[in-house]
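1. Build me a structure from this.
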Amino acid sequence: MARRKPNIDDLLRRLGYRFERMELLDEALTHVSAPNAGGQSYQRLEFLGDRVLGLAIAEMLYKTFPGAPEGELSRRLADLVRRESCAEVAEAWDVGPYVKLGAGEAHSGERRNQTILADVSEAIIGAVFLDGGYDAAKALVERSFKDLLATPRRPLRDPKSALQEWAQGQGLPPPTYTVVEQTGPDHAPKFRIMVKVKGKETAFGLGTSKRIAEQAAARSLLLQEGVWTEEEHGVA
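-> Model (predicted):
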């Protein structure tokens, strides 16, 4: 039994965008292996879409996290534009059935290939940019990446790095860590460490190693100063 051809209107509805030039969408969905692809595969649109995506995400981050330092914004950006995130968006669009592939690639399951899905998602963004301009492309990115924006897939930074960046941003010397207590036997020690940042209240952390205790102390100081919140960072 022949597979039912997917309805392009369903894809357009999931994208939330109507093309004036449907040939751009057709190009964005065409893999280089497709019959008669020629020079009209998605590769050039992917190149363009990658840059548009980066700009749109950077603008979203700048507005959404007004207090975040440059380092955090850069890590959030990297998390959102990486291949896995773009592929996740393509899967939400259910774009796989619409991708035009060569017979060999289609039979080997390349419609689920994460690299191809990620490339196609960027190509579609590039196509929308050419068809409707930056505002249309940005609106597509905002709709499609907003959930990923709220829930990063990878830790953005550890507490010690975050505290050092924050102190640097305040024009202060680096934090200092001091072991104030060590208890327990040698094979199972417990450390209590104090962290100081000039002009700020000290904070303490406990852990089964100095590293863990330092991270706990840094987290406590970040929470204490309101740099982090309990909702986002209260648990290690």
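2. From here on, just use CA atoms for contacts and neighbour counts.
-> Will do.
3. A106 is in what secondary structure piece?
-> A106 belongs to helix 103-107 when assigned by DSSP states H and E.
4. where's the helix or strand following that helix relative to the chain centroid, distance-wise?
-> Sequence-wise, the next helix or strand downstream of helix 103-107 (DSSP H and E) is helix 114-132. On the basis of C-alpha atoms, centre = their mean, to the nearest Å, helix 114-132 sits 17 Å off its chain's mean C-alpha point.
5. can you check stretch 14-23 too?
-> Using C-alpha atoms, centre = their mean, the offset of stretch 14-23 from its chain centre is 25 Å.
6. buried sites along that stretch?
-> Judged by neighbour count using 16 or more other C-alpha atoms under 10 Å, the buried positions of stretch 14-23 are L15.
7. Now the second one, please; I'll put the structures next to each other:
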Amino acid sequence: MSDVAAFVRDRLGHEPADLRLFEMALTHSSVGGDSYERLEFLGDRVLGMVIARALYDRYPNEPEGHLSKRYNALVDRGTCAENGREIGLPPLIRLGRQAREDRASESDNVVGDVVEALIGALYLDGGLEPAQRLILRLWDEELSSQRKAPQHPKSALQELAAAKGVKAPMYEVTARTGAHHAPRFTVRVSVRTLGEASAEGASKQEAETAAAAALLAQVQ
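-> Alright, predicted model coming up:
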């Protein structure tokens, strides 16, 4: 039994009909040839549909705005990556030499993308049921721990600026480092009268979110 087949059976809970789908889902573009990117595109949509339905059923009295806040936190790249690490995914990701040297398998972007690619592979190999079963199992703790709809740091900072009667937060990328497949962004956010803060992230959006959270921590 190959490592990939054993992983699909033991960690994903699925008997693969077409193992090549899962091998592709684990293959980074740095290897050359087919990679996980198309499967990630599909898996992202499947994940979104399953999480949206789970939230719709679980919180029947919440308005759309609260459901959207919960949804955005649950399908976040960091959440996907955390769940991928929980099932021991990083060592199985196939990388080119430079990507291995850059430790791309530790990147939230890469691990999160592969999780979505595996969901896409499950959907193609067995239909919605095995994909949904995996998602609800891996996301069960996050779904259960959301006692109230989380406020995204950027939204919270924007609301605070509005309450103070000042202009909306200004975000500026001050540095970009790392390899193409594993970049690091540094972003500075500033709000008049409140101050400024900087933070890093694996994407511009992640760095902006971290910077907003840092500034909120300073002023609250």
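8. ok, now which ones touch the residue nearest in space to the middle of structure 1?
-> Computing the C-alpha centroid of structure 1 and ranking residues by C-alpha atoms, centre = their mean puts L80 first, at 2.0 Å. Residues near L80 of structure 1 by C-alpha atoms under 8 Å, 6 or more residues apart in numbering: I57, C86, F145, L148, L149, P152.
9. Who wins on neighbours among those?
-> Counting neighbours by other C-alpha atoms under 10 Å, the top entry in the contacts of L80 of structure 1 is C86, with 27 neighbours.
10. In structure 2, what residue corresponds to that one?
-> Counting by TM-score structural alignment, C86 of structure 1 lines up with C80 in structure 2.
11. Give me the nearest residue to that match, chain neighbours excluded.
-> Nearest residue to C80 of structure 2, sequence neighbours excluded (C-alpha to C-alpha, 6 or more residues apart in numbering): G112, at 4.7 Å.
12. Can you find the partner of that neighbour in structure 1?
-> Looks like G112 of structure 2 aligns to A118 there (TM-score structural alignment).
13. And its match, how far from H31 of structure 1?
-> 12 Å (C-alpha to C-alpha, to the nearest Å).
14. again, but for P152 of structure 1
-> Using C-alpha to C-alpha, P152 of structure 1 is found at 29 Å from H31 of structure 1.
15. which residues in structure 2 form strands?
-> For structure 2, the strands defined by DSSP state E cover 170-177, 184-191, 195-201.
16. Identify, out of the ones you listed, the most deeply packed stretch.
-> strand 184-191 (a mean of 22; mean count of other C-alpha atoms under 10 Å).
17. re the thing from before, can you add distance to A212 of structure 2 and give the strands of structure 2 back as JSON lines?
-> Formatted as JSON lines, those follow (distance: least, C-alpha to C-alpha, whole Å):
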{"stretch": "strand 170-177", "distance to A212 of structure 2": "9"}
{"stretch": "strand 184-191", "distance to A212 of structure 2": "7"}
{"stretch": "strand 195-201", "distance to A212 of structure 2": "7"}
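18. Mind checking those for the one nearest to P153 of structure 2?
-> Nearest to P153 of structure 2, of all the strands of structure 2, is strand 184-191, at 11.7 Å by C-alpha to C-alpha.
19. Read off where stretch 131-141 of structure 1 ends up in structure 2.
-> The aligned range for stretch 131-141 of structure 1 is 125-135, by TM-score structural alignment.
20. Please go through structure 2 and pick out the longest helix.
-> helix 37-58 (DSSP state H).
21. so what does that helix touch, helix or strand wise?
-> helix 19-25, helix 64-74, helix 108-126, helix 128-138 (3 or more C-alpha pairs under 8 Å, 6 or more residues apart in numbering; DSSP states H and E).
22. Just give me the mean distance for that helix relative to structure 1.
-> Here the mean offset of helix 37-58 of structure 2 against structure 1 after fitting is 0.5 Å, by mean C-alpha distance after the TM-score superposition for structure 1.
23. which bit of structure 1 covers that helix?
-> Under TM-score structural alignment, helix 37-58 of structure 2 corresponds to residues 43-64 of structure 1.
24. what's the most buried one of the helices and strands packed on helix 37-58 of structure 2?
-> In terms of average neighbour count - mean count of other C-alpha under 10 Å - the standout among the helices and strands packed on helix 37-58 of structure 2 is helix 108-126, at a mean of 25.
25. What helices and strands are in contact with that one?
-> helix 19-25, helix 37-58, helix 77-86, helix 128-138.
26. looking at those helices, which is closest to G13 of structure 2?
-> Using C-alpha to C-alpha, these put helix 128-138 closest to G13 of structure 2, at 7.5 Å.
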